[in-house]
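Undergrad: The sequence and its predicted three-dimensional model are supplied below.
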Amino acid sequence: MRRPRTITRAAALAGAVILTAAACGSSDGDGDGGNGGSNGGSAAEGEYTGGEVRANLNSPQTLIPTDTVESEGGTVVSAVYSGLVDFDIDSGEVVHLVAESIETEDNQTWDITIREGLEFHNGETVDADAFIRAWNYGAYGDNAQRGSFFFDVIEGYDEMQEEGSDVTELAGLEKTGDLTFTVTLDSPFTTFEVALGHNAFMPMAQACLDDVEACNTEPIGNGPFKMAGPWEHDVEIPLERWEDYAGENSANIDTLTFNIYADAQTAYNDLQAGNLDVLRTTPPELRDEARNQFPDRFIEVPTSQITNLAYPLYDETFADPKVRQALSMAIDRQKIIDNVLLGAFEPADSFIAPVIPGYQEGVCEYCEYDPDRANELWDEVDWPADKKLQLHFHPGAGHDEWVEAVGIEIQNTLGIEFELRNELEWADHLNARDDEEMEGPYRSAWIMSYPSQEYYLKPLYTTNGSSADTGWTNEDFDRLVREGDAAPTLEEAQDLYAEAEQILMEEVPSIPLFYGRSSAAYNDTVENVVYNIYETNPSWTDIQVK
């Protein structure tokens, strides 16, 4: 029996509170997911100052890398572990960390060499076995790791996912030396080296595999910070500088303590009171106040989040692309951002976030607010008489006002009434999407697990994609994504993905609405605070104590 489809890290973001920034998980654990590493590609140079830094955190789900698909756990994991690659803060380009080299001739078989002399915090060697054991653990279905789906590109994954399977090792992993191993994928995937930047691909110490529960409480990593004590649930997670870190970007501070909060307001109050040095995310309703109180210590940056209204294309009402196009053009996104979302977002003009390499600015014709054109299209469609537009979202996550604003925009432009549908809690809402039970457009959101167009296209819009629930399918789109995956270079892949996105622009299987923005504030106790948009966090290794 095949296991049910795992909710991916980015799909989990669909449950996040939209009025918090993408980096902040919601209190019900539906925040966005894990990050890439935090210890490479520094944008600012600083010297070791020592000292203590305190930052806020919501309660993580877990601290096991292969099980971490939300932001709070990812924040800690990316400080405690180092992966094969990271991303340059300025350019987003791949930077090798633990990897000495990653080579391929066909984008399907990848030869990985690990740097010599690297260790875990407990003295174990970081070698080929460390990655092979971690990936096998993450891919094995009975281990029920939330990040298991990241390994589905590797040969042998499906066999390991069968319930009760006696296959416990990926067929596509082969150790070729103490510091070398080969990865064979099911098919060519040019973006694989980029995907390796996600925390699911971190190494695992043998001591962690021997006692996963203990390692979840006090992880044994190989990154610039190590645990200074066990995770005290709902209280704090204490880290300290690892003196023997062999990476190029060692921590500038002695200790980094994540104080755990149930809500952002309390964390903000503690920042004001001097009980916190860094507030990772400022709630939109407090941003004006934070800008005034911390004028030189307030950072506001774009994130990779995109919020959409997805169409249930299994409902014939939405089969005509002109219906979808008209509804999209009937929405004044900027007006909603200014009046409801407190300026914390940007209007979406593409299906891909602007921070992603290959983003095409302003290419979505039907993302523009154009009431005249919307009405021209609407006059050409056969919308059932007296049918109300059903707008679905889950309750208790701050979506009510902006979804209602969308409905009002459509009603004022096209003259059709709408009904808000938020009767299903998050889990039931997801099940209804998977079971094709939505009766109208539904709120959906996405955030990168690694910086690639592919991650915005393939899971959401290819036929049988891992998070595809609209019922939309297009052979040409699927072909172009496959060709992008198999392209000889990333540049050629970007061109093919861009061509695939043009099909989305015309077909509009969902309405791109908003791009996310995140903000951080910090006290005058610290300096050299550099924001890493690829992690939606400050760079913890760069920060200094005054």
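TA: That came in fine, so what should we check first?

Undergrad: drop to CA atoms for contacts and neighbour counts, all remaining ones
TA: Fine.

Undergrad: Can you classify Phe131 as helix, strand or coil?
TA: Under the three-state scheme (DSSP: H, G, I helix; E, B strand; the rest coil), Phe131 adopts helix.

Undergrad: Tell me, how many residues neighbour it?
TA: Per other CA atoms under 10 Å, the neighbour tally for Phe131 reads 22.

Undergrad: By residue count, which helix of the chain is the longest?
TA: Counting residues, the longest helix in the chain under DSSP state H turns out to be helix 490-507.

Undergrad: Figure out how far it is from the centre of its chain.
TA: Here helix 490-507 shows a centroid-to-chain-centroid distance of 21 Å under the convention CA atoms, centre = their mean, to the nearest Å.

Undergrad: same thing with stretch 509-523?
TA: On the basis of CA atoms, centre = their mean, stretch 509-523 sits 12 Å off its chain's mean C-alpha point.

Undergrad: do stretch 390-399 as well
TA: Per CA atoms, centre = their mean, the displacement of stretch 390-399 from the mean C-alpha position of its chain is 21 Å.

Undergrad: was I right about Glu193 contacting Ser101?
TA: No. In terms of CA atoms under 8 Å, Glu193 does not count as a neighbour of Ser101; the distance is 10.5 Å.

Undergrad: neighbour-wise, which of the two wins?
TA: Relative neighbour count places Glu193 above the other of Glu193 and Ser101, with 19 against 15, counting by other CA under 10 Å.

Undergrad: Tell me the residue in this protein that is farthest from the middle.
TA: Note on the chain: the largest C-alpha distance from the chain mean falls to Ala385, namely 40.5 Å (CA atoms, centre = their mean).

Undergrad: Following element in sequence after the strand or helix carrying Leu420, please.
TA: Using DSSP states H and E, the element containing Leu420 is strand 418-421. Scanning the chain past strand 418-421 towards its C-terminal end, the next helix or strand to appear is helix 426-434 (assignment: DSSP H and E).

Undergrad: Below is structure B, check it against A:
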Amino acid sequence: MPVHGAVEPIDGLGPLIPGAKNCMVRRIGVVLTAMLLVVAGSCSEPERAPAVPGTFSVALSEPARLLPAEVTDLPGRLVADAVWTPLFAARTDAPAVRPLAALSATSTDLITWTVRLRPGMRFHDGSPVTAQSYVDTWRTVLLRQWRGAEVLTKTLRAKDFRAADPLTVELVLERPLGQVPLMLCAVVLVPLPPSALSAGNWTEFAKHPVGNGPYRMVEPWRPGSGARLARVEDYQGPAKGIAREITLRVAANPDEQYELARSGQVDLATEVPGGRHHQMHSDFGDRVLMWPLPEVTMLGIPLRDKRFTDAAARHALALAVDRAALEAGPLRHQVDVATSVLPPAVVLGRRSAKCRPCNFDPTAAKALWEQANSPATELSLTFPAGADAWAQALAKQLGATLNLTVSPKVGESQDGLSVLTRTPHTRSPHELLASLTALGYANAAFDQAMTAADTADLTTSGDAYRRAENQVLRDLPVLPLWSGHGHAVWGQRLSEVTPSPSLAIDLATIKVA
């Protein structure tokens, strides 16, 4: 039996001998310390799984929805762009489109459109993609009043659509519109397979969607975890996916995404937190992508309020906003300050110069406010939940520059200023400009410019939409603030990381070393 207080022999060290007790204790301490350091090191540095050739992993936030007609957020578009192929893809260098699931969209009167489909396209369950697939899907979208219904009813203003033959869709509008090919790029208008349309179990379908794209989901989506995508080997679209398999890994927040990519636990992070913005180039070199998101934020004004009927008052408010300070401060470099009403995500080309009301000019703002002789001394500013930090700062800017009391609050109001954030479904300038009329904006010159733009060919409509936008900048029914942009960073195994047609990340075109 061991004696209480005695030191027992340790295998590999031999028995303790008289006079060597202190030495052996030191040896034991060194061994135990080394063992603890090894254990600690294994905890702080996660073991990286060996890279599998032809595959890569992606960190993303939890998608809000996976039903394509309901998708609006970046993670949802990321998945949808891999699993589905839209009819067309917008060109970013010119107002034109690139055929994907369609071959062409033509019209002789800009009212009746003929959309010819690419032959051989199939859903991941093997069923063919036909004109009837689109017709039945769009009817379901309208019946269920999913978000895609807004594109069909408000943006396209479709009066009818039908299958003229197995590979031809005829789309009839209420009025002439040359923007149709650009609007048919919308991910909310992609087709659903007959099996899903007949079953009508949309909760289950959203867990394991079946699309017509270059990748299929090989397992149901696991909330908080993700899923795996496998390349469709017999895909008949314009270009097969490059990687053989893609693992989608849900991260709790952008900070976790960034750290997973920096430590090599994933190959690609689709968001960069504001706190890492200044170090992303030092951490990843030139493996950084920034691109415009389909998201624009404006300041809405109650146009019937007598305090704002004078355009000088509205211009004063616009010039009183220091957008650059908000971008670098509470917005944490996640936006592009406005240079016009239409954001960079809209396919129209950039303006030659920054719009006058998009500047910060406190001296001019004060002069215009006094010129307008506005009776306002107190204003409310309503904003959406989660925007407290920058909304409070915006209210302080307006109050300090114009000597007002501006009270920010969460919610919706028609009594004062309101923050308006829009996520257009299409990249056509028509959608965003036409939506201003719903805010009570009316101007004959604006209406005339919009009619000219809408009835022009897609490739020649840009100048007319610019005239409509310029009229908005003169009247300022809304004040341009900023638009969102995305960030992505990736490891050395990947290349050719580019935005997707819906302005997520194009997973299908990424090359793997």
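TA: Thanks, I have the structure now. Because the structure is predicted, anything quoted here is derived from the model rather than measured.

Undergrad: And the strand holding Leu420 of the first structure, what's buried?
TA: Phe418, Leu420, Arg421 (16 or more other CA atoms under 10 Å).

Undergrad: now the residues you listed in a markdown table, with distance to Met505 of the first structure?
TA: Formatted as a markdown table, the entries for those read as follows, by distance: CA to CA, whole Å:
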| residue | distance to Met505 of the first structure |
| --- | --- |
| Phe418 | 25 |
| Leu420 | 26 |
| Arg421 | 27 |
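
Undergrad: my guess is Ala59 of the second structure meets Arg262, correct?
TA: No. Using CA under 8 Å as the test, Ala59 of the second structure is too far from Arg262 to be in contact (11.4 Å).

Undergrad: ok, these two, which is more surrounded?
TA: Under the criterion of other CA under 10 Å, the comparison of Ala59 of the second structure against Arg262 puts Ala59 first, with 29 against 19.

Undergrad: Give the aligned equivalent of that one in the first structure.
TA: Taking TM-score structural alignment as the criterion, the aligned counterpart of Ala59 of the second structure in the first structure is Asn56.

Undergrad: which SS class is that match?
TA: On the basis of three-state DSSP, Asn56 of the first structure is classed as strand.

Undergrad: Does the residue lying closest to it once chain neighbours are set aside lie in a helix or a strand, and which?
TA: Taking CA to CA, 6 or more residues apart in numbering, and ignoring the residues beside it in sequence, Asn56 of the first structure has Asn259 as its nearest neighbour in space, at 5.0 Å. Assessed by DSSP H and E, Asn259 of the first structure sits inside strand 255-260.

Undergrad: Kindly confirm my reading that the residue farthest from the centre of the first structure forms part of a helix.
TA: No. Under the criterion used here (three-state DSSP), Ala385 of the first structure is coil, not part of a helix.

Undergrad: Aligned to Gln371 of the second structure, what sits in the first structure?
TA: Going residue by residue (TM-score structural alignment), Gln371 of the second structure aligns to Glu380.

Undergrad: oh sorry, the question was meant for Val288 of the second structure
TA: Under TM-score structural alignment, Val288 of the second structure pairs with Phe298 in the first structure.

Undergrad: Please report how far that match lies from Lys387 of the first structure.
TA: Using CA to CA, to the nearest Å, Phe298 of the first structure is found at 47 Å from Lys387 of the first structure.

Undergrad: Contacts only, for the closest residue to the match of Val288 of the second structure other than its chain neighbours.
TA: Once flanking residues are discounted, Phe298 of the first structure sits nearest to Ala521: 4.5 Å by CA to CA, 6+ apart. By CA atoms under 8 Å, 6 or more residues apart in numbering, the residues touching Ala521 of the first structure are Val278, Leu279, Arg280, Thr281, Thr282, Ala290, Phe294, Arg297, Phe298, Ile299.

Undergrad: if we can go back for a sec, overlap of the contact sets of Glu193 and Ser101 of the first structure?
TA: Once CA under 8 Å, 6+ apart is applied, it turns out that Glu193 of the first structure and Ser101 contact no residue in common.

Undergrad: Would you mind getting the average deviation of the strand holding Asn259 of the first structure from the second structure?
TA: Between strand 255-260 of the first structure and its aligned stretch in the second structure, the superposed structures give an average distance of 1.6 Å (mean CA distance after the TM-score superposition for the first structure).

Undergrad: Next, the angle from the helix or strand following that strand to strand 255-260.
TA: Along the chain past strand 255-260 of the first structure, the next helix or strand (assigned with DSSP H and E) turns out to be helix 264-273. Counting by axes from the mean of the first three to the mean of the last three CA atoms, to 10 degrees, helix 264-273 of the first structure lies at 140 degrees to strand 255-260.

Undergrad: before we move on, the earlier item: how near is the match of Ala59 of the second structure to Pro538 of the first structure?
TA: Shown here: Asn56 of the first structure relative to Pro538 of the first structure, a distance of 12 Å by CA to CA.

Undergrad: Overlap of the contact sets of these two?
TA: Between them, Asn56 of the first structure and Pro538 have Arg280 as joint contacts when contacts are counted by CA under 8 Å, 6+ apart.

Undergrad: how about stretch 65-79 of the first structure, which residues of the second structure does it hit?
TA: Across the second structure, the stretch matching stretch 65-79 of the first structure (TM-score structural alignment) is residues 68-82.

Undergrad: should've said stretch 402-413 of the first structure
TA: Alignment note (TM-score structural alignment): stretch 402-413 of the first structure is matched to residues 390-401 of the second structure.
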